[in-house]
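Trainee: Sequence first, predicted model second:
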Amino acid sequence: MSTSPISAAQPNAAGQNSSTRIIFASFIGTAIEFYDFYVYATAAALVIGPVFFPHGSATAQALSAFVTFGIAFVARPIGSFLFGHFGDRIGRKSTLVASLLVMGASTTLIGFVPGYDSIGSLAPILLCVLRFGQGIGLGGEWGGAALLATENAPPGKRGWFGMFPQLGPSVGFLASNGLFFALALSLSDEQFRSWGWRVPFLVSAVLVALGLYVRLKIAETPAFKAAIERKERVKVPIATLLSQHGLPTLLGALAMVVCYTLFYNATTFSLSYGVSVLHIPRPTFLGMLCIAVVFMALATPLSAWAADRYGRKPVLIVGIVAAILSGFTMAPLLGSGQTPLVLLFLVIELFLMGVTFAPMGALLPELFPTNVRYTGAGVSYNLGGILGASVAPYIASVLAAHGGLPWVGAYVSIAAAVSLIGVLCMRETRDTQLM
C-alpha cells in the first residue's frame, strides 16, 4: 500500500501531524540548531582566537579560530551517516530529538570551557571536542527536518513546505547575531572577552528545551510509515546510498557549495575582516549583518514559491549565475570600508544565499527514495558543507592576506561555478513523488 504526500492535509490520518505542527516543528529545530552553529561562527570571528589561542599575531589567532570553526564541518557528514542510519531505520521523529540533544549539549558546554589562561592547552582541546559534537548534531538535524516537512507536504507544495526548515537558519542567525550585537552595545571590550561571549552559548539550553517540547509532539511521517508497511527498509542505508545513489549524492553536494560559500564569506570572514582590517566598530558590523540577514529571510519564501511554480533547476541556475557575478562586487563594496557600500555587499550576498538555499529543502530529499532519503539528503547537504564552508573563512583570510579582496571575490565566483555544474547535471525533481 502506498501513501501519497497528500496525507499532510489530513492530520487525523497521519496521527498527530497537522500542517501547522509540521511547519513549526521543522522550522523551530533548524532555527535552534543554526542558532547554536552561528553563535560559534560569530565567536570565532570575534573572541575565540584571543581567548583560546592567545599566542601569536592577530592573524594567527584568527586562522586558529577558523580551523576550529572548520572542525564541525568535518564532523557533519559523520553525523549525517550516524543519524541518517537511524532516521532511515527507526524513523524521523526520534532521530530528530537525538540530534537536537547532541547539538544543544555541545553548544551549552562550550559556554563553560575555561580559556587558555586558566587551563592552558586543555582549553583548545576541549573546545575542539565540543565543536566536533556540534557538527555531529547538526549533521543529523537538517536532513530530518527537511524530510519532516517534505514528506508531509501536499502535492505541488513541497518547495513551500521545504522552505520552512530553510527559514530556520535566517532566524537562528538573527537571534545569535542580535544577541551578540546587544552584548557588544552593553558591555565593554574587556567584559565581552572575559565572560560576555559565553552568554549566547548558555542561552542555547533554554532554546533546546523549547525545541524538544515541540519535537516530542509530532508523529512519524506518512512516507516512512508506508516504507515500513512495504518492508522497504535496508539494513545499512549508507551502503545502499553509496552503491546505488552515488551520483545524486555528489550532485546534491556540489549544488550546496554556493549556499555555504556565500553565507560564511559574507558573515564569518567579512565580520573578521571588517572589524580587524577595515576597523569598522564591532557593534556597527553586527548591526549591518542583522539587517542583511532579513533580506536572506525575505528571499527564502520567494525562491521556494518560484521553485514550486517553475521548477528547482531554473530558480537555482538564475541564483547561481547571480552569485558568480556577485564575487566581482566584493572588492569595490566591502573593500571600500564605507558603511552603505559594505551593507549593500552583505545584502546582495545574503539575499542570493536565500535564493539558492530555499529550493534545497525540497530538492535534496527529492533526489532519493524513502529508504535512504534521510541519509542521502543529509550526506549531500553536509558534504557540500565540507566543500563550501569548512575552510571558506580560512581560505578567504589567506587569499585576502596575499592577494586582497579581489582574490576572495574570485574564490566566491569559482565556488558558485562549481554549484552551477552540479545543478546543470542533475535532473529536475519538482514532479517526483515521495512515496
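Mentor: Good, I have the coordinates. Every value quoted in this text rests on a predicted model; they were computed, and no experiment measured them. Numbers count the residues shown, from 1 in each chain.

Trainee: alpha carbons only for contacts and neighbour counts from here, please
Mentor: Noted.

Trainee: Identify all contacting residues around stretch 282-293.
Mentor: 170, 173-174, 177-178, 180-181, 184-185, 267, 271, 274-275, 343, 346-347, 350-351 (CA atoms under 8 Å, 6 or more residues apart in numbering).

Trainee: make that stretch 25-40, sorry
Mentor: 69, 100, 103-104, 107, 134, 138, 141-142, 145-146, 148-149, 164-173, 175-177, 200-201, 204, 207-208, 211, 214-215, 218.

Trainee: Write the PyMOL selection for whichever of the residues you listed are buried.
Mentor: Remark: buried members of these, expressed as a PyMOL selection using 16 or more other CA atoms under 10 Å:
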select buried, resi 69+100+103+104+107+134+138+141+142+145+146+148+149+164+165+166+167+168+169+170+171+172+173+175+176+177+200+201+204+207+208+211+214+215+218
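
Trainee: So which of the contacts of stretch 25-40 are in helices?
Mentor: Taking DSSP state H as the definition of helices, those contribute 69, 100, 103-104, 107, 134, 138, 141-142, 145-146, 148-149, 164-173, 175-177, 200-201, 204, 207-208, 211, 214-215.

Trainee: about what we covered before: mind listing which of the contacts of stretch 282-293 are in helices?
Mentor: Short answer: the contacts of stretch 282-293 in helices (DSSP H) are 170, 173-174, 177-178, 180-181, 184-185, 271, 274-275, 343, 346-347, 350-351.

Trainee: Filter those residues down to the buried ones, PyMOL style.
Mentor: With 16+ other CA under 10 Å as the criterion, this PyMOL line picks the buried residues out of those:
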select buried, resi 170+173+174+177+178+180+181+184+271+274+275+343+346+347+350+351
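
Trainee: Who are the contact partners of M360?
Mentor: Going by CA under 8 Å, 6+ apart, M360 touches 162, 256.

Trainee: now with 6 Å?
Mentor: Contacts for M360 (CA atoms under 6 Å, 6 or more residues apart in numbering) come out as none.

Trainee: And it, how close does it get to T150?
Mentor: 11 Å (CA to CA, to the nearest Å).

Trainee: And T268, by the same measure?
Mentor: The value you get for T268 to T150, if CA to CA is used, is 30 Å.

Trainee: and here's the other structure:
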Amino acid sequence: MSETTSDTSPVGVSTTSPTSTNAATQKSTASRVAVASLIGTVIEYYDFAVYGTAAALVLGPAFFPSGNATLSTLAAFLTVAAAFVARPVGVMVFGAIGDRAGRKRALFLSLVLMGVATVGVGLLPTYETAGIVAPALLVALRLLQGVSMGGEWGGAVLLAAEHAPPGRRALYASIPQAGPPLGFLLSSAVILPTLAIAGRDGFAEWAWRIPFLLSTALIVVGLWVRSRIAESPVFDERSTGDAAAPRFPLGALVREYPGRLLLGVGAALGGSSVYYLATVYSLSYGPSALGIPQSTMLTATSVAAAADVAVTVPVALAADRFGRRPVMLAGAAGCALWALPMFGALQTRDGLLITGAFTIGLVLFVMMFAPMAAFLPELFPARLRYTGASATFILAVTLGGGFAPLVATWLTSHWQSPFVLGLYAGALCLVSLGCVLALPETRDKDFGV
C-alpha cells in the first residue's frame, strides 16, 4: 500500500497505518488529529460549563421557584446530576458505535446531540411562562447533554492516542484533556461580560440565554472540524475478524475486566470531585453562603482553569518519560493534602488567596488527570477500548463530580464551614491514590492489541 497525504485531504487522512509511515509524517498527522479532537472537546465542554454556571446562578429560581433559595438551587443542581446519571447511557450507545463502527462516527454524532440539547435550553420558556412543562423540558434536554458527554471523552482521547507516535501517547492524548478547562474559560469569557452588560437582574431575566444560543456557531465549527478527522488507524486495522468488537461491548467489558473497570473508576474519582467542586459548586456556595462577590469567584476559577491548561502538556511529557503511575500518585497525594487549605481559603473571602489556593489545587488535579487520558485506554484491548476508557472515566466523573454539588450542598447545610468540602474531596483523593497503586504501569503497552 502506498503512502499518500496532501494538503487538500481531510485532516489526518493517510492511506497507511502509523507503523508504515515515516516519523515526520506520523507526528504531523497525530498533531493535526489531536488539535481537531481538542476543538470539538472544547465546544462540548463549553456547553456543559455554561449549563453548570447557569445552574449555579439563575436556573433554580427560573425553573424551580420555591420561595426557598436553597431548595431552588438544590433543584437546579439535581439537573446537573441528572446529566451525569445519563452519561452511562451515552457510554453504552457511543461505546458500541465507537468500538464497532469507528471512533470518528461516534464523536461526530455526540457533538450533534450536544448542540441540539444546548441550543434547546437557550430557547426554553421558564416556569413563570409554561409552568411544570418548563422544568420537565429542561430535565429532558439536560439528559440529552449527559448522553452526549458519555461518548465524548473516550472518542476524543482515543483518536489522539491511537494516532500518536511511539513514546508520546500521553502527550497527544492529553491535548483533548485541555478541553474541559478551555471550555470553562470560554464559557466564562461569554458569561462575565454578559453579566457586566446586562447586570445581575438582566442576566437572571433574559441574558442567561445568550451563552446557550451562541453555541450554535460553535457547533457548526465543531462539526466541520470533526468531519475532517481521520479514523483511528488502530480501529481500521482491528475492526474485522477476531479483533472486531463484540455486539455488546459494555457487557463484554464487565465480564472480562471487572477489576480494571472498578479500579479505573476509583483512580479518576478524587480528581473529578476537586474539579467540579471548584468550577461548579463554589460559584454558588461562595456568593450565597460566604458573601464572596460572584465576579471574584468566576475570576478565581478562571485563573485556576488557565493554569490547568498551561501545565497539561508538561505533565503529560513527564508521564511519557517517567510513567503514568508516578505522576498520578504524586497528584493524588498532593490533592489529598491540599484539599483542606484549598477550600478552606473560601473562609477568608479574599479573592487573591482563593485564586492562589484554587490554582494550586487544579495544577495538582492535572497531575492526576493529564496522564489519565492515556492510562485508562491502555488498561483495555483495542476491541473494547472506546467502551472501557469511556466507562471508567464517565462513571468516575458521575460519582465524583456529578453528585459533588449535591453532596456538598447537604454537607454545608449541616456544617457551615468550607473546610467540610476539603474533607470530602480529600477523602475521595485518597481512594484514587489507593486505586492507582493497585493498577499496573501501562506506558509500554502495545496499543495495537
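Mentor: Thanks, I have it. No experiment lies behind these values; they were computed from the predicted model shown.

Trainee: TM-score for the pair, please.
Mentor: The TM-score (TM-score structural alignment, normalised by the length of structure 1) is 0.95; 432 aligned residues with a CA RMSD of 1.9 Å.

Trainee: higher neighbour count, T268 and T150 of structure 1?
Mentor: Set side by side, T268 of structure 1 and T150 show more neighbours around T150, with 33 against 25, by other CA atoms under 10 Å.

Trainee: element containing the residue mapped onto V91 of structure 2 from structure 1, please.
Mentor: Taking TM-score structural alignment for the superposition, V91 of structure 2 sits opposite S80 in structure 1. Secondary structure assignment for S80 of structure 1, by DSSP states H and E: helix 58-89.

Trainee: That helix - contacts with which helices or strands?
Mentor: If you count contacts as 3 or more CA pairs under 6 Å, 6 or more residues apart in numbering; DSSP states H and E, helix 58-89 of structure 1 packs onto helix 48-52, helix 122-150, helix 370-385.

Trainee: tell me the most buried of those?
Mentor: By mean neighbour count, with neighbours taken as mean count of other CA atoms under 10 Å, helix 370-385 ranks first of the helices and strands packed on helix 58-89 of structure 1 at a mean of 29.

Trainee: hmm, who's touching the very next helix or strand once past that one?
Mentor: As assigned by DSSP H and E, the chain's next helix or strand after helix 370-385 of structure 1 is helix 392-403. Under the criterion CA under 6 Å, 6+ apart, residues 66, 269, 407-408 lie in contact with helix 392-403 of structure 1.

Trainee: tell me how far helix 392-403 of structure 1 is from the chain's mean position?
Mentor: 21 Å (CA atoms, centre = their mean, to the nearest Å).

Trainee: Equivalent analysis for stretch 217-235 of structure 1, please.
Mentor: Taking mean C-alpha positions (CA atoms, centre = their mean), stretch 217-235 of structure 1 and its chain are 26 Å apart.

Trainee: go on, stretch 198-215 of structure 2?
Mentor: Using CA atoms, centre = their mean, the offset of stretch 198-215 of structure 2 from its chain centre is 24 Å.

Trainee: so who does the residue most central in space within structure 2 touch?
Mentor: Against the mean C-alpha coordinate of structure 2, by CA atoms, centre = their mean, the closest residue is P180 at 5.0 Å. P180 of structure 2 makes contacts with Y45, as judged by CA under 6 Å, 6+ apart.

Trainee: which residue lines up with it in structure 1?
Mentor: Using TM-score structural alignment, P180 of structure 2 sits opposite P169 in structure 1.

Trainee: in which helix or strand would I find the closest residue to E349 of structure 1 other than its chain neighbours?
Mentor: Among residues not flanking E349 of structure 1 along the chain, L262 sits closest, at 5.9 Å (CA to CA, 6 or more residues apart in numbering). L262 of structure 1 is part of helix 246-264 when elements are defined by DSSP H and E.

Trainee: so what does that helix touch, helix or strand wise?
Mentor: helix 339-357, helix 370-385, helix 405-425.

Trainee: what's next to the first one, contact-wise?
Mentor: I take that to be helix 339-357 of structure 1. For helix 339-357 of structure 1, contacts defined as CA under 6 Å, 6+ apart pick out 259, 262, 266, 288, 292, 295-296, 299-300, 303, 316, 319, 333-334.

Trainee: got it, and stretch 84-93 of structure 2?
Mentor: By CA under 6 Å, 6+ apart, the list of residues contacting stretch 84-93 of structure 2 from outside reads 143, 146-148, 150-151, 391, 398, 402.

Trainee: Next, format those as TSV and append distance to P341 of structure 2.
Mentor: As requested, those are exported to TSV (distance: CA to CA, whole Å):
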residue	distance to P341 of structure 2
L143	34
G146	32
V147	35
S148	35
G150	32
G151	35
A391	32
T398	25
G402	23
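
Trainee: Going by distance to R100 of structure 2, which of those residues wins?
Mentor: Nearest to R100 of structure 2 among those, counting by CA to CA, is G151 at 13.4 Å.

Trainee: what residue of structure 1 matches up with the closest one?
Mentor: Correspondence of G151 of structure 2 to structure 1, assessed by TM-score structural alignment: G140.

Trainee: What residues does its match make contact with?
Mentor: 79-80, 83, 99.

Trainee: and L411 of structure 2, how many neighbours does it have?
Mentor: Residues near L411 of structure 2, counting by other CA under 10 Å, number 16.

Trainee: Map it onto structure 1.
Mentor: Counting by TM-score structural alignment, the partner of L411 of structure 2 is L399.

Trainee: do the same with P193 of structure 2
Mentor: The pairwise alignment with structure 1 assigns P193 of structure 2 to A182, based on TM-score structural alignment.
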